[in-house]
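In: Can you look at this prediction? I've put the sequence above it.
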Amino acid sequence: MTLEIITSDALAPLRHGFFTRKGGASSGVFAGLNCGQGSSDQHEAVAINRARVAQAMQVDSDALVGVHQIHSPDVVHVTAPTPERPRADAMVTATPDIALSVLTADCQPVLFADTKAGVIGAAHAGWKGAMNGVLEATVVAMVGLGATRADITAVIGPTISQRAYEVGPEFLDDFLMDDPDNARFFANGTGDRVLFDLPAFGLHRLRAAGVGHAEWTRHCTYHDPDRFFSYRRTTHAREADYGRLIAAIRL
């Protein structure tokens, strides 16, 4: 089965993509293109999947770089291919032929580019990372490499949508303590539960950071099990583990 890659015209002409779970070698609950090295999937299957992604990105396998994601605001400047995965949640580079990649399974995968300056970035932004500033930190790191905020495009890929993201009152309280205006990203759920709009929050943070263009591909990971892995859907189904989607961009 061929890979399915979601792209954005806003990031053209750079090679990039939000890969769905289609076209991979994994089976069972990981069926498809599971690229999560930290999952309990067979290492051989994950290696095959990642090699297929590298091939689609037209880079060597070791040039498909990533980080050990920890829901932080930390950004790594990548200057050469490396098998090391530093603890961080975003990467930037101005070096050609390196594909920056992030893994997600409901959190936001965000790809950045300033094509004029030749600077790109990739970030993993769940609610915690987004609140703690990983998106803004990625923009700052890109500017440090010569990018201009107004020339940066940021695209949020498949992530959990508001209608699937029900949370408790303590979650809401944390956001209101951070900024009372965050109330606009919540809607009433059942009882004392509320529904959080993660991609709208991400877009708000990106636009407040001054990027020239920000958009969401409008794909919900939870509601499309044939195409996307979802941590929350797996939890609701009481499955033992879940696959990780990959998003990547290169100069």
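Out: Done, it's in.
In: When you work out contacts or count neighbours from here on, use the C-alpha atoms and nothing else.
Out: Noted.
In: who are the neighbours in contact with residue 118?
Out: 94, 147, 251 (CA atoms under 8 Å, 6 or more residues apart in numbering).
In: Narrow those to just the buried residues.
Out: When burial is judged by neighbour count using 16 or more other CA atoms under 10 Å, the buried members of the contacts of residue 118 are 94, 147, 251.
In: out of the contacts of residue 118, who's nearest residue 76?
Out: For the contacts of residue 118, the closest approach to residue 76 (CA to CA) belongs to residue 94, at 12.2 Å.
In: ok, that closest one to residue 142 distance?
Out: Here the criterion is CA to CA, to the nearest Å. By it, residue 94 lies 9 Å from residue 142.
In: Give the residues shared as contacts by these two.
Out: The contact sets of residue 94 and residue 142 overlap at 119, 120 (CA under 8 Å, 6+ apart).
In: if I look at residue 17, how far off is residue 180?
Out: Distance, residue 17 to residue 180, using CA to CA: 35 Å.
In: Looking at the two, which one has more neighbours?
Out: For the pair residue 17 and residue 180, the greater number of neighbours falls to residue 17 (23 against 11), based on other CA atoms under 10 Å.
In: ok, second structure coming up, stack it against the first:
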Amino acid sequence: MTLEILTSDSLAPLRHGFFTRRGGASSGVFAGLNCGIGSSDQREIVTINRGRVADAMGVPPGRLVTLHQLHSADAVTLDAAPDTATHADAMATAVPGLALAVLTADCQPVLLADHEAGIVGAAHAGWRGALDGVLDAAIGAMESLGAARARIAAVIGPTISQAAYEVGPEFLDEFLNQDPANSRFFASGNGDRLHFDLPGYGLHRLREAGVGSAEWTRHCTYSDPGRFYSYRRAVHEGDVDYGRLISVIRI
């Protein structure tokens, strides 16, 4: 099956893509393009999948850079492909041919570009990282290389939508403690349950940071099992594990 790659006019003509699960070599609960080395999928199969992604991005596999993601607000700048996975959740580079990639399965994959400066960034932004400032950190890393935030285009890829993201009152408290106005990202559910708008919050943080443009592709990972992996859906269905989607950008 051919790889399916979602793109954005805001990031074009830079080569980039939010890859769906279609077109991979994995099977079972991982069926498709599982790119998560941290999953229990066969490592050699994941390597094949990542090789297909690298080929689609026009880089050798060793130039497809991923992070050891921790749901942190840490960002790094790269002038070469690191020998070992760096512990962080966002990165930026000005090096042509270095493909920055993040892995997600409900969290927000965010790709960023300052076309004029020739600088790109990528961030893994779950609720914890977004709340703690990983998107601001990604923008800061790009600025340290010479980007201007007013020129940065940021695109949030497939992520869990508000309708599918049920949370408890203690989750709401985390956001209200930072800013009472964050209540607008929550809708009432059954009983004391609420529904959190993760991409809405991500767009808010990007726009508050002053980027030139910010958008969401409007794809929900939870509600489309044929195209996307979802951690929350896997839990609800009792699956033993779940695949990881990959999102990539390069100069």
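Out: Now that the structure is in, tell me what you want to look at. What you see is a predicted model, and the numbers here were worked out from it, not measured in a lab.
In: re earlier: just send the buried ones among the contacts of residue 118 of the first structure back as JSON lines, with distance to residue 124 of the first structure too.
Out: As requested, these are arranged in JSON lines below (distance: CA to CA, whole Å):
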{"residue": "94", "distance to residue 124 of the first structure": "19"}
{"residue": "147", "distance to residue 124 of the first structure": "20"}
{"residue": "251", "distance to residue 124 of the first structure": "19"}
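In: Is the residue positioned nearest the centre of the second structure in a helix, a strand, or coil?
Out: The centre of the second structure sits closest to residue 109, judged by CA atoms, centre = their mean, with a distance of 1.3 Å. When states are read from DSSP: H, G, I helix; E, B strand; the rest coil, the local structure at residue 109 of the second structure comes out as strand.
In: got it, and residue 14 of the first structure?
Out: coil.
In: Out of the contacts of residue 118 of the first structure, which is nearest to residue 105 of the first structure?
Out: Taking CA to CA as the measure, residue 105 of the first structure sits nearest to residue 251 out of these, at 25.1 Å.
In: Once you drop chain neighbours, what's closest to the closest one?
Out: Across the structure, with CA to CA, 6 or more residues apart in numbering as the measure, the residue nearest residue 251 of the first structure apart from its sequence neighbours is residue 96 (4.8 Å).
In: what's the burial count for that neighbour?
Out: Residues within reach of residue 96 of the first structure, counting by other CA under 10 Å, total 14.
In: mind checking how far it is from residue 63 of the first structure?
Out: Separation of residue 96 of the first structure from residue 63 of the first structure (CA to CA): 10 Å.
In: One more: residue 176 of the first structure?
Out: On the measure of CA to CA, residue 176 of the first structure and residue 63 of the first structure end up 41 Å apart.
In: between the two, who's got more neighbours?
Out: In this comparison of residue 176 of the first structure against residue 63, neighbours counted by other CA under 10 Å, the higher total goes to residue 63 at 20 against 14.
In: Could you pick out the longest helix of the second structure?
Out: Across the second structure, the longest stretch assigned as helix under DSSP state H is helix 43-57.
In: what helices or strands is it leaning on?
Out: With contacts defined as 3 or more CA pairs under 8 Å, 6 or more residues apart in numbering; DSSP states H and E, helix 43-57 of the second structure has no helix or strand neighbours.
In: Give me the mean deviation of that helix from the first structure.
Out: Plainly put, helix 43-57 of the second structure ends up 0.3 Å away from its match in the first structure on average once the two are laid over each other (mean CA distance after the TM-score superposition for the first structure).
In: what's the following helix or strand after that helix?
Out: strand 64-65 (DSSP states H and E).
In: helices or strands next to the helix or strand following that following strand in the packing?
Out: Helices and strands here follow DSSP H and E; after strand 64-65 of the second structure, the next one along the chain is strand 75-78. Judged by 3+ CA pairs under 8 Å, 6+ apart, strand 75-78 of the second structure is in contact with strand 90-93, helix 134-144.
In: In three-state terms, label residue 131 of the second structure for me.
Out: For residue 131 of the second structure, the assignment made with three-state DSSP gives helix.
In: Give me the neighbour count for it.
Out: The local packing of residue 131 of the second structure (other CA under 10 Å) involves 18 other residues.
In: Now do it against residue 182 of the second structure, distance only.
Out: Computed as CA to CA, the residue 131 of the second structure to residue 182 of the second structure distance reads 10 Å.
In: so what sits against both of the two?
Out: Listed as contacting both residue 131 of the second structure and residue 182 by CA under 8 Å, 6+ apart are residue 175.
In: Run through the residues that contact residue 159 of the second structure.
Out: Contacts for residue 159 of the second structure were tallied using CA under 8 Å, 6+ apart; they are 105, 106, 107, 108, 109, 198, 199, 219, 220, 221, 222.
In: With the flanking residues excluded, which residue is spatially nearest to it?
Out: residue 106 (4.7 Å).
In: repeat for residue 7 of the second structure
Out: Nearest residue to residue 7 of the second structure, sequence neighbours excluded (CA to CA, 6+ apart): residue 17, at 5.1 Å.
In: I'd assumed residue 217 was in contact with the one you found.
Out: No: counting by CA atoms under 8 Å, residue 217 is not a contact partner of residue 17 of the second structure; they are 11.3 Å apart.
In: Spell out the residue ranges of the helices in the first structure.
Out: Along the first structure, the stretches classed as helices by DSSP H are 43-57, 127-132, 134-144, 169-178, 198-208, 231-237.
In: So what touches the fourth one?
Out: I take that to be helix 169-178 of the first structure. Taking CA under 8 Å, 6+ apart as the rule, helix 169-178 of the first structure contacts 182, 183, 186, 192, 193, 194.
In: can you list those in JSON lines and add distance to residue 156 of the first structure and neighbour count?
Out: Compiled in JSON lines, the contacts of helix 169-178 of the first structure are given as follows (distance: CA to CA, whole Å; neighbours: other CA atoms under 10 Å):
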{"residue": "182", "distance to residue 156 of the first structure": "19", "neighbour count": "17"}
{"residue": "183", "distance to residue 156 of the first structure": "21", "neighbour count": "13"}
{"residue": "186", "distance to residue 156 of the first structure": "19", "neighbour count": "21"}
{"residue": "192", "distance to residue 156 of the first structure": "29", "neighbour count": "9"}
{"residue": "193", "distance to residue 156 of the first structure": "26", "neighbour count": "17"}
{"residue": "194", "distance to residue 156 of the first structure": "23", "neighbour count": "21"}
